[in-house]
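Chemist: only the shape, not the letters, is given here:
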């Protein structure tokens, strides 16, 4: 799995897409919401590239065919101890963790779980207050699979596995080029 060349990233916009449909009656204006449960991260990554570095990345991803790992430079957190999953079979929007030796995180911070094809990004919805080295994380989106007991919780440089949704420029000419890459979480 290839990593996005972060030094080529000039600007990052992200949002959580939800599979929710809202309709309104044209007669009574009553609303109805259907939540299908699907959630994924969507990114617009501003790129500034000079030379062949980005071209090599784009050629490896073969545009929309192959996913890549993106470490969003706008969500790096302060260094922490090695935090791990505490207990197998967890699911939903909370995770019991262990290994906290410093102050926790705050709502809005990010973390990731997994490596390679299993890399997933999560955003905290509540402050994390460790107690005796343990803490429960509350977050979105929901866990896609139960992490293994002892799996590392990446806090310092969270990552997300993305796939481009539009063609990626592969020919970088002389001079500095600026363009955007549209991508969504590769599930």
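Modeler: Cool, the structure landed. If you're wondering where the values come from, they're calculated on a predicted model, not measured in any experiment.
Chemist: CA only for contacts and neighbour counts going forward, please
Modeler: Noted.
Chemist: now residue 20: closest residue in space that isn't a chain neighbour?
Modeler: Using Cα to Cα, 6 or more residues apart in numbering and skipping the chain neighbours, the partner closest in space to residue 20 is residue 35 (4.5 Å).
Chemist: alright, now check it against this:
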């Protein structure tokens, strides 16, 4: 059974995040038109560069990344490029969903903006944690309900009352390759991690 590692976001020096879609393209040799097949799968991929470390801290980072193995372990990652928020209200699903890109949510301040295009949220905990980005601005109605369009699409059914994490969204990642350690002069260690969302 794989373990879940959670690393401090302050260790991250830089990252690349991308949403990958399961699509294929075929171009006609006669007309030049392109046919796109969308298979519906979407997931996040990350390339993470950790700040240079030395001494005991470098050994701690090395141990944590070694524990991930080459896909055996899981990393619960709070992306430092996602602005942390401090919302006091609890936001939940107002209605059950069976998948898709639109959620009806409740708990917002009535009549006020709820989420802005580009905001992030996560749903679930532990091995069920999924990261989503908001596609369009959402405003709550006078009952505190807001329709939120997000991507990637939900992959599982969720009951009404499921909580949304807005203040510190996380993504569950699985390494796609062994984590290399580059050791420079004065025993400074540099680590890079390539990973994809663990589905």
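Modeler: The structure has been received and is ready for your questions. Because the structure is a prediction, the values reported are computed rather than measured.
Chemist: residue in structure 2 paired with the residue nearest to residue 20 of structure 1?
Modeler: Here residue 35 of structure 1 is matched to residue 38 in structure 2, going by TM-score structural alignment.
Chemist: do the same with residue 3 of structure 1
Modeler: That one, residue 3 of structure 1, aligns with residue 6 by TM-score structural alignment.
Chemist: that match and residue 79 touch, don't they?
Modeler: No - Residue 6 of structure 2 lies out of contact with residue 79 (Cα atoms under 8 Å); the separation is 11.3 Å.
Chemist: is it correct that the match of residue 35 of structure 1 is in contact with residue 24?
Modeler: Yes - contact criterion Cα under 8 Å: residue 38 of structure 2 and residue 24 qualify, at 6.8 Å.
Chemist: residues touching the match of residue 3 of structure 1, list them.
Modeler: 75, 76, 77 (Cα atoms under 8 Å, 6 or more residues apart in numbering).
Chemist: the last one and residue 86 of structure 2: what is the separation?
Modeler: Same thing as residue 77 of structure 2. To residue 86 of structure 2, residue 77 of structure 2 is 19 Å away according to Cα to Cα, to the nearest Å.
Chemist: counting neighbours, go ahead and name the busier of these two.
Modeler: residue 77 (19 against 8; other Cα atoms under 10 Å).
Chemist: identify the residue of structure 1 aligned to that one.
Modeler: Using TM-score structural alignment, residue 77 of structure 2 pairs with residue 70 in structure 1.
Chemist: show me the contacts for its match.
Modeler: By Cα under 8 Å, 6+ apart, the neighbours of residue 70 of structure 1 are 3, 4, 6, 159, 160, 161, 162.
Chemist: now the second one: closest residue in space that isn't a chain neighbour?
Modeler: Nearest residue to residue 4 of structure 1 in three dimensions, chain neighbours excluded: residue 70, at 5.3 Å (Cα to Cα, 6+ apart).
Chemist: which stretches of structure 1 form helices?
Modeler: 53-61 (DSSP state H).
Chemist: most remote residue from it's center?
Modeler: The C-alpha centroid of structure 1 is most remote from residue 27, which lies 40.7 Å away (Cα atoms, centre = their mean).
Chemist: what's near enough to touch that one?
Modeler: So residue 27 of structure 1 contacts nothing (Cα under 8 Å, 6+ apart).
Chemist: that one and residue 21 of structure 1, how far apart?
Modeler: Taking Cα to Cα, one finds residue 27 of structure 1 at 19 Å from residue 21 of structure 1.
Chemist: likewise for residue 104 of structure 1?
Modeler: From residue 104 of structure 1 to residue 21 of structure 1 the distance is 35 Å (Cα to Cα).
Chemist: higher neighbour count, those two?
Modeler: A direct count of neighbours by other Cα under 10 Å for residue 104 of structure 1 and residue 21 places residue 104 higher, at 14 against 10.
Chemist: so the more buried one makes contact with residue 126?
Modeler: No - the criterion here is Cα under 8 Å, and residue 104 of structure 1 misses it with residue 126 at 10.8 Å.
Chemist: now the top strand by length along structure 1: buried residues?
Modeler: Longest strand in structure 1, counting residues (DSSP state E): strand 31-49. Neighbour-count burial for strand 31-49 of structure 1 flags 39, 40, 41, 42, 43, 44, 45, 46, 47, 48, 49 (criterion: 16 or more other Cα atoms under 10 Å).
Chemist: closest one to residue 143 of structure 1 out of those, please.
Modeler: residue 39 (10.3 Å; Cα to Cα).
Chemist: distance of the closest one relative to residue 16 of structure 1?
Modeler: For residue 39 of structure 1 relative to residue 16 of structure 1 (Cα to Cα), the value is 7 Å.
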